[in-house]
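Peer 1: I would like to see how this sequence folds:
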Amino acid sequence: MTDVLDELHWRGLVAQTTDEAALRTALSEGPVAYYVGFDPTAPSLHIGNLVQILTARRLQDAGNTPYLLVGGATGLIGDPRDSGERTLNSPEVVASWVSRIRAQIEPFLVFDGDNAATMVNNLDWTSPMSAIEFLRDVGKYFRMGTMLSKEIVARRLNSEEGISYTEFSYQVLQGMDFRELNHRHGITLQIGGSDQWGNLLSGVELIRKAEGVTAHALTTPLITKADGTKFGKSEGGSVWLDPEMTSPYAFYQFWLNQADADVVNYLKVFTFRGREEIEALEAEVAQRPFAREAQKALAGDVTTLVHGEAATRAVIEASQALFGRGELTGLDERTLAGAVAELPKVTAKAGDLVTDLLAGSGIVASKTEARRAVKEGGAYVNNVKVTAEDAVLSTEDLLHGRFAVLRRGKKTLAVAAAE
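Peer 2: Sure, this is the predicted structure:
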């Protein structure tokens, strides 16, 4: 248990702590009961949330006891954002998202044994409370000066949008959660992202003032790219854990495409590989960057963690098949759909000239160029070489009745999709 804090430091997962020496002592005397919260402000978690989930798992593996809070109450309000007021979702929508997010978190933790994980919902203790009880029993411990000095609150107050009392009150609700969990389960540590530091301190201070008990907070840093830009976005927006919102293929490709300058840090944060393995992959990056062994390890590990081994095998096979190193016909419809989702697209039907489709997709400049590609042996449909300039797309070419993969040369791809 005493090594877990050192492990978190090595992985770059410690941004702030309330009192590191005291926390180290508590962990050495453990087990420590701790919690991390997730608000259902969308139907799925995204890869940024993985930082907290995997940090919670590392602490559990070290013998400590995790509680995972999905905020059925705080999700009705939402944490203040830089970009103005959130849209408030209905209680029915938030409740459905609570269920979805709980199901996403559960596979990452262990829910039996001596330090079994527990799922909790802050709606259970917030909903029965009256406004008067909230103001008298909780609000009296919060000072306006402290609340106004919170970084996000100060920014919003100085913006054109300002901040509503609803979002301003979020920090009180989160502080109340920590106090309630301390009462119910003896929880003395909250973890979260560094952008949540002010909210975490609200709970630590509330427990100190109201209960006279010492509690701890630990935040992880905002994950960025080596150039300082934001991590976690693809061309299509956020990278979600829900396979319907980000396909396993797109998920795998996101990790595979990480830069050499970033991949070692991401291996530390997002995988359970040990120090020796990561250092060996770091050496591979330095000596043979073209092999992209570290990126392959990262993509394989994280995709397996989120989507399972079978999905990872399927996307690797799809990646190989797209470029002629496997059978496209063997791919299931969902995997194939994910694999071609980001390719240039042309609408097609059986009987269309392949040269027209090649030109229409944009992978050649013109129909003349398409005919030249066929003549030179560089045009393919589903990895089968096209040998005739008047070849047409057949019904059998439309895999699953929907897609035909067009290729020019070795690497230029498009998809012909049925109307």
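Peer 1: hey, let's count contacts and neighbours off CA atoms from now on
Peer 2: Fine.
Peer 1: which residues does stretch 227-237 contact?
Peer 2: If you take CA atoms under 8 Å, 6 or more residues apart in numbering as the criterion, stretch 227-237 is touched by 46-48, 223-225, 238-239, 254.
Peer 1: helix, strand or coil: sort out residue 119 for me.
Peer 2: strand (DSSP: H, G, I helix; E, B strand; the rest coil).
Peer 1: so it touches residue 67, yeah?
Peer 2: Yes - Residue 119 is within contact range of residue 67, at 5.8 Å (criterion: CA atoms under 8 Å).
Peer 1: double-check that residue 380 belongs to a helix.
Peer 2: No - under three-state DSSP, residue 380 falls outside any helix and is assigned strand.
Peer 1: distance check, it against residue 363.
Peer 2: Residue 380 sits 12 Å away from residue 363, taking CA to CA, to the nearest Å as the criterion.
Peer 1: go on, residue 337?
Peer 2: Counting by CA to CA, the gap from residue 337 to residue 363 is 19 Å.
Peer 1: so those two - more neighbours on which side?
Peer 2: residue 363 (21 against 16; other CA atoms under 10 Å).
Peer 1: quick check, the more buried one in a helix?
Peer 2: No - counting by three-state DSSP, residue 363 falls outside a helix, being coil.
Peer 1: do a quick rundown of the strands in this structure.
Peer 2: With strands called from DSSP state E, the chain shows them at 16-17, 33-38, 65-70, 118-120, 189-193, 216-220, 233-234, 237-238, 345-348, 379-381, 384-385, 403-408, 412-418.
Peer 1: on that earlier part again, any common contacting residues for residue 380 and residue 363?
Peer 2: Common neighbours of residue 380 and residue 363, using CA under 8 Å, 6+ apart, are 407-408.
Peer 1: neighbour count for residue 119 and residue 67, which is higher?
Peer 2: residue 67 (22 against 15).
Peer 1: right, and residue 190 touches residue 200 too?
Peer 2: Yes - counting by CA under 8 Å, residue 190 does reach residue 200; the two are 6.8 Å apart.
Peer 1: comparing those two, which shows the higher neighbour count?
Peer 2: Using other CA under 10 Å as the criterion, residue 190 and residue 200 rank with residue 200 on top: 25 against 22.
Peer 1: outside of stretch 14-34 itself, which residues are in contact with it?
Peer 2: Contact partners of stretch 14-34, identified using CA under 8 Å, 6+ apart, comprise 1-2, 5, 8, 63-67, 185-191, 194, 197, 216-221.
Peer 1: my bad, should have said stretch 258-275
Peer 2: Stretch 258-275 is contacted from outside by 11-13, 50-51, 54, 225-226, 278, 281-282, 285, 289, 294-295, 298, 301-302, using CA under 8 Å, 6+ apart.
Peer 1: one more, please, to line up against the first structure:
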Amino acid sequence: MTVYEELVERGLIAQVTDEDELKELINAGKATFYIGFDATADSLHVGHFMALCLMKRLQMAGNKPIALVGGGTTMIGDPSGRTDMRQMMTPEMINHNCECFKKQMSKFIDFSDGKAILANNADWLLDLNYVDVLREVGACFSVNRMLSAECYKQRMDREGGLTFLEFNYMIMQAYDFYKLYQTYGCQMQLGGNDQWSNMLAGTDLIRRKLGKNAYAMTITLLLNSEGKKMGKTQSGAVWLDPNKTSPFEFYQYWRNVADADVIKCLKMLTFLPLEEIKEMEKWEGSELNKAKEILAFELTKLVHSEEEAIKAQEGARALFTTGDAANMPTVELTEADLTDGAITLVDLLVKAELASSKSDARRNIEQGGVAVDGEKIEDTKATVSKDQLSGDGVVVKRGKKKFKKVVVK
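Peer 2: Below you'll find the predicted structure:
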């Protein structure tokens, strides 16, 4: 099986341009390709995870990845998939986030000995002269065609509309591809399926300005069986930074995926052989829990190390069999969180991020889905005292699979 055939078999490819030429480049290990990462947070998240894994796969096959951090494009903000304008960020915030990205990317991509390139589009975008851009690049873009792009159309139909600032994002992304082609011989851009219009703009700019062929390939979005993006929890995104999402929480997220999603995730996200995964497709009932354990272990090992994956797996098994909370995520409260030496269970659930709001907490308590140290509590006015929270604290459980240890400093 060729590299490209395996990508197709794993369900990773959504759209491509010039498939035969693109396939030949990838299979021969001759592609220099890039994926862009706008620095909108100080950590990458599960939404970036599949892109990083794809870069790793292609690099293992001899292709050369360019990881492009968006120190420049983040100044504008990508309107794709947005119902409103992104919050403007300061240059200091963006630079800090770019540095955080570099450390995390190194776990997936080998940057040694020129095997990969780490670039920042701030190096060329921030020094551009506006009139020069209009003359050199602007003449290559049709406004009519730009407005037909889905990422713009959905914003044009909304009350707030589309700002001129965001309208320029497509031009900046296309210019990135043009610049990378000139500087590094980068012939291919990869990205999420929602980036298709921006990527085509880049291939078109290279053709118009340089008379050369360039290629685009989009990655299938990671959706669950209900059609919703994976990588979100009640408390927000699942981050790759262990300080934002602990290895235990990361492991538990994948251990708790729906039965209908586990095989798809194994194919798209792990490096296990397809033959091994196809055998798992035959598993049913309790065997699927074993498949989920394998998924959670493999992904935690990829992101956090094998040592952390073993700790997370042992912690999860111990918790579900004996209630051992040694490796469980811990929430620390302070005296300020207590009133008269206690905290209501409703407030405790919210602070522990086991409930999204007080009304959500009350509903779960009333439905019998909350327990403290193994004791089910159905009284929405129940409190937990400082004495209980001192020392080893208490284990708060919501539903069958969500646990937190809560202590007071």
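Peer 1: could I get the TM-score for this pair?
Peer 2: Taking TM-score structural alignment, normalised by the length of structure 2 as the basis, the two superposed chains have a TM-score of 0.82; 374 aligned residues with a CA RMSD of 3.2 Å.
Peer 1: dump the strands of structure 1 to JSON lines, plus distance to residue 325 of structure 1.
Peer 2: Listed next are the strands of structure 1 as JSON lines, based on distance: least, CA to CA, whole Å:
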{"stretch": "strand 16-17", "distance to residue 325 of structure 1": "48"}
{"stretch": "strand 33-38", "distance to residue 325 of structure 1": "41"}
{"stretch": "strand 65-70", "distance to residue 325 of structure 1": "43"}
{"stretch": "strand 118-120", "distance to residue 325 of structure 1": "44"}
{"stretch": "strand 189-193", "distance to residue 325 of structure 1": "42"}
{"stretch": "strand 216-220", "distance to residue 325 of structure 1": "41"}
{"stretch": "strand 233-234", "distance to residue 325 of structure 1": "26"}
{"stretch": "strand 237-238", "distance to residue 325 of structure 1": "30"}
{"stretch": "strand 345-348", "distance to residue 325 of structure 1": "22"}
{"stretch": "strand 379-381", "distance to residue 325 of structure 1": "13"}
{"stretch": "strand 384-385", "distance to residue 325 of structure 1": "12"}
{"stretch": "strand 403-408", "distance to residue 325 of structure 1": "13"}
{"stretch": "strand 412-418", "distance to residue 325 of structure 1": "14"}
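Peer 1: closest one to residue 108 of structure 1 among these?
Peer 2: Nearest to residue 108 of structure 1 among the strands of structure 1 is strand 65-70; the distance by CA to CA comes to 10.9 Å.
Peer 1: mean distance, that closest one to its aligned residues in structure 2?
Peer 2: Compared with structure 2 after the fit, strand 65-70 of structure 1 shows a mean deviation of 0.4 Å (mean CA distance after the TM-score superposition for structure 1).
Peer 1: other SSEs contacting that strand?
Peer 2: strand 33-38, helix 47-61, helix 91-105, strand 118-120 (3 or more CA pairs under 8 Å, 6 or more residues apart in numbering; DSSP states H and E).
Peer 1: now for the shortest one, which elements pack on it?
Peer 2: With contacts defined as 3+ CA pairs under 8 Å, 6+ apart, the secondary structure elements packing on strand 118-120 of structure 1 are strand 65-70.
Peer 1: and the angle for the strand it packs on with helix 91-105?
Peer 2: 150 degrees (axes from the mean of the first three to the mean of the last three CA atoms, to 10 degrees).
Peer 1: hmm, back to that, overlap of the contact sets of residue 190 and residue 200 of structure 1?
Peer 2: Common neighbours of residue 190 of structure 1 and residue 200, using CA under 8 Å, 6+ apart, are residue 217.
Peer 1: residue 338 of structure 1 contacts residue 249, correct?
Peer 2: Yes - under the criterion of CA under 8 Å, residue 338 of structure 1 makes contact with residue 249 at 5.5 Å.
Peer 1: the two: who's more crowded?
Peer 2: residue 249 (25 against 20).
Peer 1: that one against residue 334, yeah?
Peer 2: No - between residue 249 of structure 1 and residue 334 there is no contact under CA under 8 Å: 9.5 Å.
Peer 1: and the helices in the stretch 101-250 of structure 2?
Peer 2: Using DSSP state H, counting those that start in this stretch, the helices found in the stretch 101-250 of structure 2 span residues 122-125, 130-136, 143-147, 150-156, 164-167, 169-184, 196-210, 247-255.
Peer 1: could you tell me where the fourth one falls in structure 1?
Peer 2: The counterpart of helix 150-156 of structure 2 in structure 1, counting by TM-score structural alignment, spans residues 151-157.
Peer 1: buried residues in the matching stretch?
Peer 2: Residues 152-153, 155-156 are the ones in stretch 151-157 of structure 1 that count as buried (16 or more other CA atoms under 10 Å).
Peer 1: and it, how far from structure 2 on average?
Peer 2: So stretch 151-157 of structure 1 averages 1.0 Å relative to structure 2 (mean CA distance after the TM-score superposition for structure 1).
Peer 1: state the distance from residue 365 of structure 1 to residue 374 of structure 1.
Peer 2: 14 Å.
Peer 1: next: residue 156 of structure 1.
Peer 2: Per CA to CA, residue 156 of structure 1 is found 60 Å from residue 374 of structure 1.
Peer 1: ok, residue 183 of structure 1 next?
Peer 2: Per CA to CA, residue 183 of structure 1 is found 73 Å from residue 374 of structure 1.
Peer 1: ditto for residue 287 of structure 1
Peer 2: Residue 287 of structure 1 is 39 Å from residue 374 of structure 1, where distance means CA to CA.
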